[in-house]
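Trainee: here is a sequence together with a model predicted from it:
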Amino acid sequence: MTKEIKEPGWNFDNSYARLPKVFFTAQNPHPVRSPELIILNDPLAASLGLNVEALRSEEGAAVFAGNRIPEGAEPLAQAYAGHQFGHFTMLGDGRAVLLGEQITPSGERFDIQLKGPGRTPYSRGGDGRAALGPMLREYIISEGMHGLGIPTTRSLAVVTTGESVIRETVLPGAILTRVAASHLRVGTFQYAANWGTIEDLRTLADYALKRHFPDVEGDENRYLSLLKEVIKRQAALIAKWQLVGFIHGVMNTDNMTISGETIDYGPCAFMDTYDPATVFSSIDTQGRYAYGNQPIIGGWNLARFAEALLPLLHEDQDKAIEIAEDAISDFTTLFQSNYLAGMRAKLGIFNEETQDVSLIKDLHDMMQKYRADYTNTFRALTFDKPEDTVLFGTPEFTKWNEEWQARLSRQEQSKDSSSELMRNSNPAVIPRNHRVEEALEAAVEQGDYSVMERLLSVLSNPYAHSPEQEEYTALPEPSSCPYRTYCGT
């Protein structure tokens, strides 16, 4: 009896490919020697309307490797620019190819992009390939972020290529399949403003409005509305990063999306010991993208977005600048509002009092002084176990705890309600650096993916506070060497 061959369920549309040619180059992935599927995100695949069984076949692996172009796809490499560590440059997809946009059964649209499928016209001397470790790292962190409820690009699959890539050493090659609401970036608009015409810029802005903000398409100044909506989403996103101690590591303007999703998991990591000056990226030698600087850089990046939109905001440049500056000035207020609301929730506070700001600041100051673990401090407070923190027994904490308890007593909600709010706002687990490295070492060095699979399982619901998560709350062994991450390019 012949076994029925199931269709994978690809349902591509390619709206980006209908933009002016200045925004992309048609580009097929470069085939690899012997692709092997090593991890597939079954729930994400199902939500996209894809057939998991078909994706696990040889044909599925061939698609994820770029060896086979699925029906309906129109592969391309996107052009964009960006300020990288403050320096403006022409960029583009140097090691990524957009297969197309998957339309889900519910009518949603998601980019399907291969990361590491070979050279493109934007590779700038690179080989366009990716190593296994960094691709698995992006898979782990992006799925961890999704579990935390933070808007993010996601990872659908990773295949090994059967080929090596040369970085500092020879490494196994791999390709990641990334899923995103879109890959429109601040840098895409900077590219349009610098290398396109005003009509190209207008076409791109209209496309972004239609794709991400259809509710404001009809506004009197729809391009101002576009600016304001992106500011809102980024203010909310960066606040969420700060609330869980996430450090992006490379907040260049080409890594800030119009959709408000986190993108590019290169030299990123989560903070253990609380310190606003924390930097993990090996290339961020000046601390430009330190944890405490992320909100400032977010505002700076959005100012660059506003600059790119100036010709669309008003025909008079001085008036356009005034309009842009007024919009950008809202970012700090929006960020602070999101951040304070999140911090209040982490402390079980439902209403607002002016002294909440000092209550939060005093806690952070103590955490920094005594080198307290960020995640576990809030976890200990959640379960009323202050003795589990290094703050316990200090005069500052005794005084602070009394003020906090008094603050909780001044709201209508019960102690139980506060505890529930804290459980839902303070994760038991994050993708701790030593656990991520442990998983990567087992996978890359030993071909053992079970460590990574267990880690992904506990990260899928970080607010469960389950017994299975307990061992993943443990801190790493003390080390004299600071933790460092690398771009993986």
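Mentor: In hand now; what should we look at?

Trainee: CA atoms for contacts and neighbours, from now on please.
Mentor: Fine.

Trainee: start and end of stretch 126-139, how far apart?
Mentor: Using C-alpha to C-alpha, to the nearest Å, one end of stretch 126-139 lies 22 Å from the other.

Trainee: now swap in stretch 73-87 and tell me
Mentor: For stretch 73-87, the end-to-end distance is 35 Å (C-alpha to C-alpha).

Trainee: could you pull out the strands in the stretch 151-300 of the chain for me?
Mentor: Along the stretch 151-300 of the chain, counting by DSSP state E, counting those that start in this stretch, strands occupy 154-166, 170-180, 246-247, 269-270.

Trainee: and here is the other one:
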Amino acid sequence: MTFSIPFDNSYARLPGAFYTAQPPKPVAAPRLIAFNDDLAKLLRISRGETEEMARVFAGNAVPDGATPLAQLYAGHQFGQYNPQLGDGRALLLGETIGTDEKRRDIQLKGSGPTPYSRMGDGRAWLGPVLREYVVSEAMHALGIPTTRGLAAVETGEPVYREGALPGAVLTRVASSHLRVGTFQIFAARGEITHLKALTDYAIQRHYPDAQGPLGLLTAVRDAQAKLIAQWMGVGFIHGVMNTDNCAISGETIDYGPCAFMDTYHPNTVFSSIDRMGRYAYSNQPDIAVWNLAQLATALIQQMEDKEAAVEEATTIVHAMPALIQDHWLATFRAKLGLATEEDGDLALVTDLLQHMAAQYADFTNTFRALGADTARDQFTDPSAYDNWLPGWQARTGREADPQALIARSNPAFIPRNHRIEQMIEAAVGGDYTPFHRLTTVLARPYDDQPDHAELQRPPTPDEVVPATFCGT
């Protein structure tokens, strides 16, 4: 094999209880859809022959140095604890140390069944693979911590869900795939030796300055608090914030029924399985706190003085809502072009958001249009915006360069749901032009790109995507 990846694997050196080692299951006719050259360079991977890369990223060929394994974890799913989950359709190939000296996982998603598949086929169909590739790369370009797409491959085999669908495999890159649920499973089983080993590993890998389990808890809290505020700032709704989908690295992970809002409303839900709105846009900060509390509960199990640990962990968790609020306000100040802080800023932001919700304003386009003085066009009744405008103008009058801050804080382009669906429909028919166009445009979300201005347009009534799906 001429194509190579410079693996340096650490997770595979943990006890065997943490995973099941196995090779991926080969597919019939792998064909490379996309390869992320920029990310590959960061990972010290050189492009190989197309056919060879297709075999590697489909799981038909295991590269030298790889140690394929399915990771074990548990998790709360919509508030209900599932005692064993794990990688049911994914395999960690191994890790690389990039040109920035950071360690990252390389994982195949859709690579076949594992012991954790729970009667599933371990495969993925083309739609969710392309969605995750596009959206995760868009999130990266937006400056939000996220897993990334290294490659996407057709399998040449059908996947059966409601009917036959084209199969695909995504190669995902992450700082790690350690989840809140990874800690939960060993805590729930009372396997304290494994829990301690996992905690030490997580600290060494992600937060080397953290002191002990509660230092880790604090570091995860701080990373997640900032991440949630960043999600809110671009109108992103994760859709399935289960503890097994919460990465301790502070990265966005597992793009299942995710979506970006068009029309702003705080109670917006897209996920077809979130029937009670648990993971609605406005609920995401509270759920992040809830997830952190589950991590605290797990970490405490290894502490000798549990009473003192509970007290300290409670203080750490209870501080999270204020941290999220601080990051949220900083994010939205910047969206309004405010580089300094004043007491009335919170009211200025919330008043605008209330008017936007009442007047069906587009979230992304309204904030972007503040820099062009055309935001009133986003409101069904512009008088609501007109009443808000003088206060904002007075406030920005005390700033040095609000327009420049608005331009770099508000994207012109997001992966709008209807464009994602159109891209998937075209790809299923064999046309990858919309996929490649989206990946190109979304790589520069803060730039005005006149040739692609129609991608900024909200959906027409017949284009609205009312629900998104996990795709499993």
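Mentor: Sure, I can see it. Quick caveat, the model's predicted, so the values are computed rather than measured.

Trainee: what does the TM-score come to for these two?
Mentor: Here the TM-score for the pair of chains, by TM-score structural alignment, normalised by the length of the second structure, is 0.97; 471 aligned residues with a C-alpha RMSD of 1.4 Å.

Trainee: adding mean neighbour count and distance to residue 108 of the first structure, write the strands of the stretch 151-300 of the first structure out as CSV.
Mentor: Formatted as CSV, the strands of the stretch 151-300 of the first structure follow (neighbours: other C-alpha atoms under 10 Å; distance: least, C-alpha to C-alpha, whole Å):
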stretch, mean neighbour count, distance to residue 108 of the first structure
strand 154-166, 22, 15
strand 170-180, 23, 11
strand 246-247, 23, 28
strand 269-270, 24, 30
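
Trainee: what about those, which gets the closest to residue 278 of the first structure?
Mentor: Taking C-alpha to C-alpha, strand 246-247 is the member of the strands of the stretch 151-300 of the first structure nearest to residue 278 of the first structure, at 8.2 Å.

Trainee: list the helices and strands the closest one packs on?
Mentor: Packed against strand 246-247 of the first structure by the contact rule (3 or more C-alpha pairs under 8 Å, 6 or more residues apart in numbering; DSSP states H and E) you find strand 269-270.

Trainee: can you lay out the strands of the stretch 151-300 of the first structure as TSV showing distance to residue 347 of the first structure?
Mentor: Conversion of the strands of the stretch 151-300 of the first structure to TSV gives the following (distance: least, C-alpha to C-alpha, whole Å):
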stretch	distance to residue 347 of the first structure
strand 154-166	30
strand 170-180	32
strand 246-247	19
strand 269-270	20
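
Trainee: closest to residue 457 of the first structure out of the ones you listed?
Mentor: strand 154-166 (14.7 Å).

Trainee: tell me the residues of the second structure aligned with that closest one.
Mentor: Using TM-score structural alignment, the residues of the second structure aligned to strand 154-166 of the first structure are 148-160.

Trainee: average offset between the matching stretch and the first structure?
Mentor: Here the mean offset of stretch 148-160 of the second structure against the first structure after fitting is 0.7 Å, by mean C-alpha distance after the TM-score superposition for the first structure.

Trainee: any idea how far residue 313 of the second structure is from residue 259 of the second structure?
Mentor: Taking C-alpha to C-alpha, one finds residue 259 of the second structure at 33 Å from residue 313 of the second structure.

Trainee: tell me what the longest helix along the second structure is packed against?
Mentor: Using DSSP state H, we find that the single longest helix of the second structure is helix 212-233. Counting contacts by 3+ C-alpha pairs under 8 Å, 6+ apart, helix 212-233 of the second structure packs against helix 192-206, helix 284-300, helix 306-318, helix 320-335.

Trainee: rerun at 10 Å
Mentor: Counting contacts by 3 or more C-alpha pairs under 10 Å, 6 or more residues apart in numbering; DSSP states H and E, helix 212-233 of the second structure is packed against helix 192-206, strand 236-237, helix 284-300, helix 306-318, helix 320-335.

Trainee: what's the closest of the strands of the stretch 151-300 of the first structure to residue 299 of the first structure?
Mentor: Nearest to residue 299 of the first structure, of the strands of the stretch 151-300 of the first structure and by C-alpha to C-alpha, is strand 246-247 at 16.0 Å.

Trainee: residue range for the closest one in the second structure?
Mentor: Going by TM-score structural alignment, strand 246-247 of the first structure sits over residues 236-237 in the second structure.

Trainee: how much does that stretch stray from the first structure?
Mentor: Averaged out, stretch 236-237 of the second structure is 0.4 Å away (mean C-alpha distance after the TM-score superposition for the first structure).

Trainee: show me what that stretch is in contact with.
Mentor: 139, 228-231, 255, 257-262, 268-271, 279-284, 414 (C-alpha atoms under 10 Å, 6 or more residues apart in numbering).

Trainee: where do the helices sit along the stretch 351-489 of the first structure?
Mentor: For the stretch 351-489 of the first structure, the helices defined by DSSP state H, counting those that start in this stretch occupy 356-369, 374-382, 395-409, 415-425, 433-446, 450-459.
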